[in-house]
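Enquirer: Compute the structure for the input listed below.
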Amino acid sequence: MHSQLTASKANSSGLRWLWLSVLVFALDQLTKLAIAKTFDLYESVAITPFFNLVSVRNYGAAFSFLSDAGGWQRWFFTAIAVVVSALLLWWMKKTPAEQKLPAIAYALVLGGAIGNVFDRIVFGYVIDFLDFYVGSYHWPSFNIADSAICIGAVLLVLDSFLSPKAKDAK
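Expert: Okay, here's the model as predicted:
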């Protein structure tokens, strides 16, 4: 009976999108594993005139922020990701099932956060491998987890403009 109530609560909230978090995590880890097994560190393979696959390690946060800070940043960013993940789960639980866009956004960010925190805990760094560039300018390398976090953030901003509360405020 208790598990039926718990399942019912999950289906009536944003938690019904947790499968998306699991999918993001799995895709992220599978792609990172493929790169780690196939590429030497710093190896790069041109795919298109503006995109390479590359094997790099990010010891910092987004855009390698604090990557050369001496090691403490590993646990600092891990702690932040754990707190944010707990908040995302709570927000997903509080989000009514009808509000799909924010729940999907939370699920994407959660899956990405867990993917990167897994790397930090297991390896001490995050594996990045997507390298986009124009001419000689390269954006910082990133991974599937980073992509999911960015897409989730964009969806949350979009939802803030599309939600009934935002329309009422206008």
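Enquirer: okay, CA-based contacts and neighbour counts for the rest of this
Expert: OK.
Enquirer: mind checking the SS state of Ile127?
Expert: In three-state terms, and counting by DSSP: H, G, I helix; E, B strand; the rest coil, Ile127 is strand.
Enquirer: Hmm, it is touching Ala61, no?
Expert: No - counting by CA atoms under 8 Å, Ile127 sits too far from Ala61 to count as a contact (11.5 Å).
Enquirer: residue ranges for the strands of this protein, please.
Expert: Ranges of strands within the chain are 44-48, 51-58, 126-134, 137-138, based on DSSP state E.
Enquirer: how close does the residue nearest the centre of the chain get to Thr78?
Expert: Centroid check for the chain by CA atoms, centre = their mean gives Gly112 as the closest residue, at 1.9 Å. Gly112 sits 13 Å away from Thr78, going by CA to CA, to the nearest Å.
Enquirer: swap in Gly135?
Expert: For Gly135 relative to Thr78 (CA to CA), the value is 34 Å.
Enquirer: swap in Thr48?
Expert: Counting by CA to CA, the gap from Thr48 to Thr78 is 34 Å.
Enquirer: this one as well, want them side by side:
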Amino acid sequence: MKYLSLYITAVVAMILDQISKWAILAKFEDFERVNIIPHFFDLTLVYNTGAAFSFLANHSGWQKYFFIVLAFVISGWLANGVRKGEFGKLGNFAAAMIIGGAFGNVIDRFIHGKVVDFLLFYWQNHYYPAFNVADSFICVGVALLIIDGLKQGKKNRAA
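Expert: Here you go, the predicted model:
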């Protein structure tokens, strides 16, 4: 049970992501928007057949399988890095966040054929693409993994 807290982190990320998506799917029609913070934040229901910033979204459908395989490959690489002790504690936590987020979106691809997005931030006419809880776990996890890598690099140079 050496990695129990990491398994729990990944599973909690997936569960929070799926609960939030099912709540939005239950209350919203496609493309509906509800303003939460005027001129800054809305909840909406949109879908993404691609990846971040709709990368590859306008293709014929092969990208769904590509992103599913990519999630498994990256998650396997991260899990192996954790197992081999390549990350510090922060990096291990970050890897679990990324894995949980990646599989939250994989679940969407299997169930819906696309990813459910619903968080929309904007200012005047400038919009950040809609995203979801899984994307948040992935982004924060990547940032923490970079910080961990910098910390580990300093440790290795000092040794």
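Enquirer: Distance from the longest helix seen in structure 2 to the middle of the chain?
Expert: Using DSSP state H, we find that the single longest helix of structure 2 is helix 133-158. Helix 133-158 of structure 2 sits 15 Å away from the centroid of its parent chain (CA atoms, centre = their mean, to the nearest Å).
Enquirer: can you pull the buried residues of that helix?
Expert: Residues 133-139, 141-142, 144-145, 148-149, 152 are the ones in helix 133-158 of structure 2 that count as buried (16 or more other CA atoms under 10 Å).
Enquirer: What sits closest to the aligned residue in structure 2 for Asn52 of structure 1 if chain neighbours are left out?
Expert: In structure 2, Asn52 of structure 1 lines up with Asp42, judged by TM-score structural alignment. The spatially closest residue to Asp42 of structure 2, leaving aside those adjacent along the chain, is Asn35, at 4.3 Å (CA to CA, 6 or more residues apart in numbering).
Enquirer: Let me see the contact set for whatever residue of structure 1 lines up with Ala51 of structure 2.
Expert: In structure 1, the residue matched to Ala51 of structure 2 (TM-score structural alignment) is Ala61. For Ala61 of structure 1, the contact set (CA atoms under 8 Å, 6 or more residues apart in numbering) comprises Ser67, Phe77.
Enquirer: mind listing what's buried in stretch 11-27 of structure 2?
Expert: Neighbour counts over stretch 11-27 of structure 2 (16+ other CA under 10 Å) mark Val11, Val12, Ala13, Met14, Ile15, Asp17, Gln18, Ser20, Lys21, Ile24, Leu25 as buried.
Enquirer: Name the surrounding residues that touch it.
Expert: Contacts for stretch 11-27 of structure 2 (CA under 8 Å, 6+ apart): 44-45, 97, 100-101, 103-104, 116-118, 132-134, 137.
Enquirer: Structure 1: matching residues for that stretch?
Expert: Counting by TM-score structural alignment, stretch 11-27 of structure 2 pairs with residues 22-38 of structure 1.
Enquirer: now swap in stretch 75-82 of structure 2 and tell me
Expert: Using TM-score structural alignment, the partner range for stretch 75-82 of structure 2 is residues 85-92.
Enquirer: Superposed on structure 2, what's the mean shift for that stretch?
Expert: For stretch 85-92 of structure 1, the mean deviation from structure 2 after alignment is 1.7 Å (mean CA distance after the TM-score superposition for structure 1).
Enquirer: Give me the buried positions along that stretch.
Expert: Ser85, Leu88, Leu89, Trp91, Met92.
Enquirer: Mind checking which of those are in helices?
Expert: Among those, the residues falling in helices (DSSP H) are Ser85, Leu88, Leu89, Trp91, Met92.
Enquirer: Show me which of those residues is closest to Ala7 of structure 1.
Expert: Of all those, Ala7 of structure 1 sits closest to Met92, with 14.1 Å by CA to CA.
Enquirer: Please give me every residue in contact with that closest one.
Expert: Neighbour list for Met92 of structure 1: Ser13, Gly14, Leu15, Ala103, Tyr106, Ala107 [criterion: CA under 8 Å, 6+ apart].
Enquirer: Let's see that with 6 Å instead.
Expert: Gly14, Leu15, Ala103 (CA atoms under 6 Å, 6 or more residues apart in numbering).
Enquirer: Give me the distance between it and Ile104 of structure 1.
Expert: Using CA to CA, Met92 of structure 1 is found at 9 Å from Ile104 of structure 1.
Enquirer: what does Ile151 of structure 1 give?
Expert: 10 Å.
Enquirer: Likewise for Glu43 of structure 1?
Expert: 34 Å.
Enquirer: Looking only at neighbour counts, state which of the two leads.
Expert: Neighbours per residue, other CA atoms under 10 Å: of Glu43 of structure 1 and Ile104, the larger number sits with Ile104, 23 against 14.
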